[in-house]
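Colleague: below are the sequence and a predicted model; questions follow.
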Amino acid sequence: MEVIYREVEGVCERGCLDKNGVAKTICVRQCVSPSCFRDLYQHDMLEEGEVDVRLNSFKGCFVQRYNKFRT
């Protein structure tokens, strides 16, 4: 599943080339999974310089929702 996540993330990164720093991270995460982004970040947005301790949870959310739509 990591490979699929990386592929989606790569496509999203190309769509966020005009952004830098935390704005780019937010752009990419919103693109990868708007619903997971909303669940994990909307009420406590990332700030510049913050270590993103929610990344593993975000990836887990992505995998769960991806698998849900595949079955």
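Modeller: Okay, I see it.
Colleague: switch to C-alpha atoms for all contacts and neighbour counts from now on
Modeller: Fine.
Colleague: before we move on, what SS does Gln64 have?
Modeller: Of the three states, Gln64 takes helix under DSSP: H, G, I helix; E, B strand; the rest coil.
Colleague: another one to put next to it:
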Amino acid sequence: MTGDQFLKQKLEWVKTSDALHPLRTKAEGQELRIRIGDFPEESMYTLLVGEQEVAQFDDWPKTWVRPR
């Protein structure tokens, strides 16, 4: 699955204790994490599948559910 496909998929995220990677979830049998970027020099978020960067973005996808 590509980064763009993950960005369009409905995903529910959970909080972690890692300040650099504060959210994680599982999809397609893989662990996904969000890394916070040094905005505005970098994108606000980077999506990682395992250790691989698959997408960078600034606007939270509408199909993703943030933890409360």
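Modeller: Cool, got the structure. Since we're looking at a predicted model, the values are computed, not measured.
Colleague: superposed, what's their TM-score?
Modeller: The TM-score (TM-score structural alignment, normalised by the length of the second structure) is 0.27; 40 aligned residues with a Cα RMSD of 4.2 Å.
Colleague: ok, which stretches of the second structure are strands?
Modeller: 11-12, 14-15, 23-27, 30-36, 45-49, 52-57, 64-65 (DSSP state E).
Colleague: and Asp4 of the second structure, which of those strands is closest to it?
Modeller: Judged by Cα to Cα, the one of these that comes nearest to Asp4 of the second structure is strand 52-57, at 7.0 Å.
Colleague: mean neighbour count, the strands of the second structure: which tops it?
Modeller: Ranked by mean neighbour count, those are led by strand 45-49 with a mean of 21 (mean count of other Cα atoms under 10 Å).
Colleague: which helix or strand contains the spatially closest residue to Gly15 of the first structure that is not a sequence neighbour?
Modeller: Leaving aside its sequence neighbours, Gly15 of the first structure sits nearest to Val28 (Cα to Cα, 6 or more residues apart in numbering; 7.9 Å). Secondary structure from DSSP states H and E places Val28 of the first structure in helix 21-32.
Colleague: show me what contacts the residue positioned nearest the centre of the first structure?
Modeller: Centroid check for the first structure by Cα atoms, centre = their mean gives Arg29 as the closest residue, at 2.5 Å. Arg29 of the first structure makes contact with 9, 37 under the criterion Cα atoms under 8 Å, 6 or more residues apart in numbering.
Colleague: do the same with Ser57 of the first structure
Modeller: Contacts were defined as Cα under 8 Å, 6+ apart; by that measure Ser57 of the first structure touches Leu40.
Colleague: which strand or helix spans it?
Modeller: Using DSSP H and E, Ser57 of the first structure falls in helix 55-70.
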